[in-house]
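> Sequence and predicted structure, then a few things I'm wondering about:
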Amino acid sequence: MKKFIAASAFMLVTFVSFPCTNLLVGKKASTDGSTLISYAADSYALYGELYHWPAKQYHPGEMLKVYEWDSGKYLGEIPQVLQSYNVIGNMNEYQLAIGETTFGGRSELSDSTGIMDYGSLIYITLQRAKNAREAITVMTDLVKEHGYCSGGESFSIADPDEVWVMEMISKGTGNKGAVWVAVRIPDDCVSAHANQARIQQFPLNDPKNCLYSPDVISFAREQGYFNGDDADFSFAQAYAPLDFGALRYCEARVWSFFNKVNKDMAQYVTYAQGKTTDPMPLYIKPDRKLSAQDIQEMMRDHYEGTELDWRFDVGAGPFNSPYRWSPLTYEVDSVEYCNERPIATQQTAFSFVAQMRSWLPNEVGGILWFGIDDAAQTVYYPFYCGHTETPHEMAIGNGDLLNFSWTSAFWIHNWVSNMVYTRYNDMSIDMKKIQATLEEKFRASQPEVEKEAIRIHQQSISQSVDYLTQYTNNLVKEGVAEWKKLGEYLMVKFLDGVIKREENGQFKRNPYGEPTSPLRPGYSNEYYRKIIDQTGEKYKVHPIE
């Protein structure tokens, strides 16, 4: 999604937007040979649900109506293809997965007349392409033919063998199409992007690893964005120049991921803080190989243990919260200040980790580990890429942002997370126990489930798909019910600011069957000192003479 930044922080960008994060892992950088990409759809205006488009045949001459993903606005129509592919969330039946983050870029390049917005570009392409290279062709052909109406965009595009980052920006009203460059991430490397263009210089004669529009450099020259040698051209510097917000709110998230997987990336901390501008590399080699579970945990990052850790200042409150309410920036005495913007955030509608495995049949090999709400407090469920029936708990129409539903994963997770936010360091412990129990259960059952799915697949592909669909839908039903129980438990345990006593997993009662007196821990000494520092002797208890 697009990035939400105070207007004063980005003088070059006028797009109203919301931030997202993508992490990418090549097949030789993963523990089992999978390719991996992740995505968090972060927006206060987006409802968390799971999209599904079934494979379908169409007649020659049929047209497809295009609606802007962000707003629902009708944009126009384009020719439909004769055959579309099954899509569950952001992965299709061929293990092709696509994610995105919006960097906005130069405001004068906006083109409101285009038919293709970034969201439609993703979901239409997933219905039409079988692999990453084909997806790049489909996406760039669509914007060339029909125009591109969104801001500058970074796309993660991956299949079981290759992982790519493609960056694109339109060319202004009346100049249909877009300039773009796509770089393949080396198999033994990881990459990331988080609402700031990341492709700097790129190879001009290496189509195996880099593709680009013919005018990506010449257009920048025409606009006065670049005047050097072609070999020195930087897409990011030309079309999305850095400023403080791009560094502190966006590149800092990339740095946090890189810093966790490669000790040498600590040197870029001042870049993440917005103090220096020498850019980080587009991709790096990790010190260790990463699993899908590792990437799930990376999506839950709040800058813990780094120079950007913000759990211990006064803004964190008495319970060390790694969250701050919007807006991102604020002004005091004519001086502008900011909150941090970590990967995990309260406004996430949904997130996923897409895992593609080349050694398995597509129907078993592709897993969209999909979760609703804040990535730090979600549960990632394994949706196999042939999935044909959205579970009711995540279905479109089961509630919306203005209508609560007790059967909606979005609303149940938000009910729990908004309790946890109020007493984070206490409640998050209980939340993480249930989260870990559910996800460990999924991983433990995965080998046997996939073994059975492959056995069925040898006899009937459709029955194998049905088996996996039912398996996952049952997990969601059971998991959402368990999360509702978690909410009930937290409400009882922490009611009115005290903590119910427990024994052997049960709330404790006295010998007469009544609840025992609750714990009244109050606040930490560190927080009490902050109160005293601010108020002096206002609350001091003293003897009466």
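Great, that's in hand. Numbers count the residues shown, from 1 in each chain.
> contacts and neighbour counts: CA atoms only from here.
Fine.
> what about the nearest residue to residue 238 once chain neighbours are set aside, is that helix, strand or coil?
Using CA to CA, 6 or more residues apart in numbering and skipping residues adjacent in sequence, the residue nearest residue 238 is residue 225, 5.2 Å away. Here residue 225 is recorded as coil under DSSP: H, G, I helix; E, B strand; the rest coil.
> put this beside the first:
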Amino acid sequence: MACTTILVGKKASFDGSTIIARNEDCPSGEFCEKCMDVNRPDPAKKTYKSVLGHLEVALPEGGTRYTCMPNADLKEGLWEAAGVNEHNVAMNATETLTSNERVLAADPLVAYRAAKGEPGETGYEPEVAGGIGEEDMVTLVLPYATSARDGVLRLGALLERYGTYEMNGIAFADVDEIWWLETVGGHHWIARRVPDDCYVTMPNQLGLDSFDLEDAFGEGHEHLCSADLREFIEDNHLDLSLDGQLNPRDAFGSHSDADHVYNTPRAWDIQRFLNPSAGPWETAAPHEEFGPESDRLPWARVPERKITMEDVKYALSLHFQGTVYDPYGRMGTPATRGMYRPIGINRNCQLTAQQIRPYVDEPRRAVQWIALGSNAFNALVPFYTQVDEVPEYVRSTPKTCTTESFYWANRLIGAMADASFAATQPHVERYQEKLQAAATRLILQADAAGADMAETNQAIADETRRQTDELLGHVLFARSNEMRNGFKRSDN
């Protein structure tokens, strides 16, 4: 899956919350229907079997209830994507990452292989299970994590035992810490604690730009890794540093031409938004330090001001506004408008931002913000997570397109608004501001009054549906006026 992630430390956020957020994007030419749900591990279920990897994994005893963002069509598995459990531990998984030939030769990915022939036949080869992947990780880890660090260690142990068939980055958060884990080859992994005063940008490219092996194999305050990572690096000559300071990007990552078109420009777009004075952003040549193809954009950066939830939404909806690369803009040329892959793209299927708030009681501490469909045209709305179910409007995503579903309503809006961008954008912007403000107000009122969280979620869903239906009407009217078979002479 192609995705974009932003992580915000508690001293960098507007209210002292830890915030982890990610767009889940569909592969090119696909549109994956998503929904929000609440899941609880079945105590009678002792094993989990993946659909894509055909892997069976023993499940621990217990496990807590958790929110999630599963696929509506389960033909490829749950893909629960993001959620918060009863311990107010958040997990967002996964950001697909890149690697290089040296790593993949030293520790190949663990791919599923179907059986060949029939048992007893000459040349029969039995099925070989794959490792764990994006389909599985939230389901296998989030119900059992008691802290962000604990989530890292549980996932790390699963990776070491079963391996993975893809390179991924995974975010964990609790009220105190955010951790970012990156897989390295089939069985290895590294993880860093996000500095409290920083934000992190991740655009489908291995991101960590420094790593302290002494800390990882010592106290583990800020760094964690697989048990044999040091030997893995030495035996396979992966450390490319001249000064002995390991740079994971160089050791484990990629710097391909495709990265410079598809990945790094997204980190550039977010960082120029949150650190506008750091530039020059717009005037730098593509490969220079502040250019959209720069390999030197930092993994973590201190923002110029504290970051809000509306900043998170805007950052994960960016399409190079104000630059020659904006596909909706008038600057540049047809060649530049579309040169780089935007963050807000037609294939966004869901955005989840988990906010763990330190200033409210534990049952209300976690809020899961969701947006469905293309982020340039949707709104981000919050829901309490410590509930047994979520409203039908966000939970129900049928296979048939319908305005009864938050997902489908947003898909319809995005497809029409894209074609009539100038005419519809004022309506979209008003919707985004009004809905997020109204939903946030309902959360604040419920916090103050101690109101029932499920009832508050329903009120938010009702307001979301009302405003989304209203926007759909505005966009339909604007798009209808721009139909090519229109004629200005009136019939009456």
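Noted; the coordinates are in hand. Treat the numbers as computed from the prediction; the structure is a model and nothing was measured.
> Got a TM-score for the pair?
TM-score for the superposed pair, counting by TM-score structural alignment, normalised by the length of structure 2: 0.81. Supporting figures: 437 aligned residues with a CA RMSD of 2.7 Å.
> re the thing from before, burial measure for the residue nearest to residue 238 of structure 1, as a count.
Neighbours of residue 225 of structure 1 under the rule other CA atoms under 10 Å: 18.
> State the distance from it to residue 163 of structure 1.
With distances defined as CA to CA, to the nearest Å, the gap from residue 225 of structure 1 to residue 163 of structure 1 amounts to 29 Å.
> With residue 462 of structure 1 instead?
Taken as CA to CA, the spacing of residue 462 of structure 1 relative to residue 163 of structure 1 amounts to 28 Å.
> Neighbour count for the two, which is higher?
Higher neighbour count among residue 462 of structure 1 and residue 163: residue 163, with 29 against 13, using other CA under 10 Å.
> Could you check which residue of structure 2 pairs with the more buried one?
Structural alignment places residue 163 of structure 1 opposite residue 178 in structure 2 (criterion: TM-score structural alignment).
> Now for residue 340 of structure 1: which residues touch it?
For residue 340 of structure 1, the set of contacting residues under the criterion of CA atoms under 8 Å, 6 or more residues apart in numbering consists of 248-249, 308, 310, 328.
> helix, strand or coil for it?
coil.
> Same check on the one 5 residues further on?
Under the three-state scheme (three-state DSSP), residue 345 of structure 1 adopts coil.
> Excluding chain neighbours, what is closest to it?
Spatial nearest neighbour of residue 345 of structure 1, excluding adjacent residues (CA to CA, 6+ apart): residue 374 at 5.7 Å.
> thought the one you found was touching residue 342?
No: at 11.5 Å, residue 374 of structure 1 does not count as touching residue 342 under the criterion of CA atoms under 8 Å.
> which ones are touching residue 39 of structure 1?
Each residue near residue 39 of structure 1 by CA under 8 Å, 6+ apart is listed here: 20-23, 99-100, 351-353.
> try it again with 6 Å
The contact partners of residue 39 of structure 1, taken as CA atoms under 6 Å, 6 or more residues apart in numbering, are 21-22, 99, 351-352.
> Also residue 300 of structure 1?
344, 375-376.
> For those residues, which pairs are in contact in structure 2 too?
Mapped onto structure 2 and checked by both residues aligned by TM-score structural alignment, their matches' CA atoms under 6 Å, those keep the contacts 344, 375-376.
> Check those residues for burial and list the buried ones.
Of the members of these, the ones counted as buried by neighbours, 16 or more other CA atoms under 10 Å, are 344, 375-376.
> Format these as TSV; extra columns: distance to residue 423 of structure 1.
Below are these laid out as TSV (distance: CA to CA, whole Å):
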residue	distance to residue 423 of structure 1
344	17
375	18
376	15
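> what about the counterpart of residue 298 of structure 2 in structure 1, how many residues close to it?
Under the alignment by TM-score structural alignment, residue 298 of structure 2 pairs with residue 281 in structure 1. Each residue near residue 281 of structure 1 was counted by other CA under 10 Å, and the total is 12.
> Could you pull out the strands in the stretch 251-400 of structure 2 for me?
Taking DSSP state E, counting those that start in this stretch as the test, the strands found in the stretch 251-400 of structure 2 are 300-301, 348-356, 366-372, 381-384.
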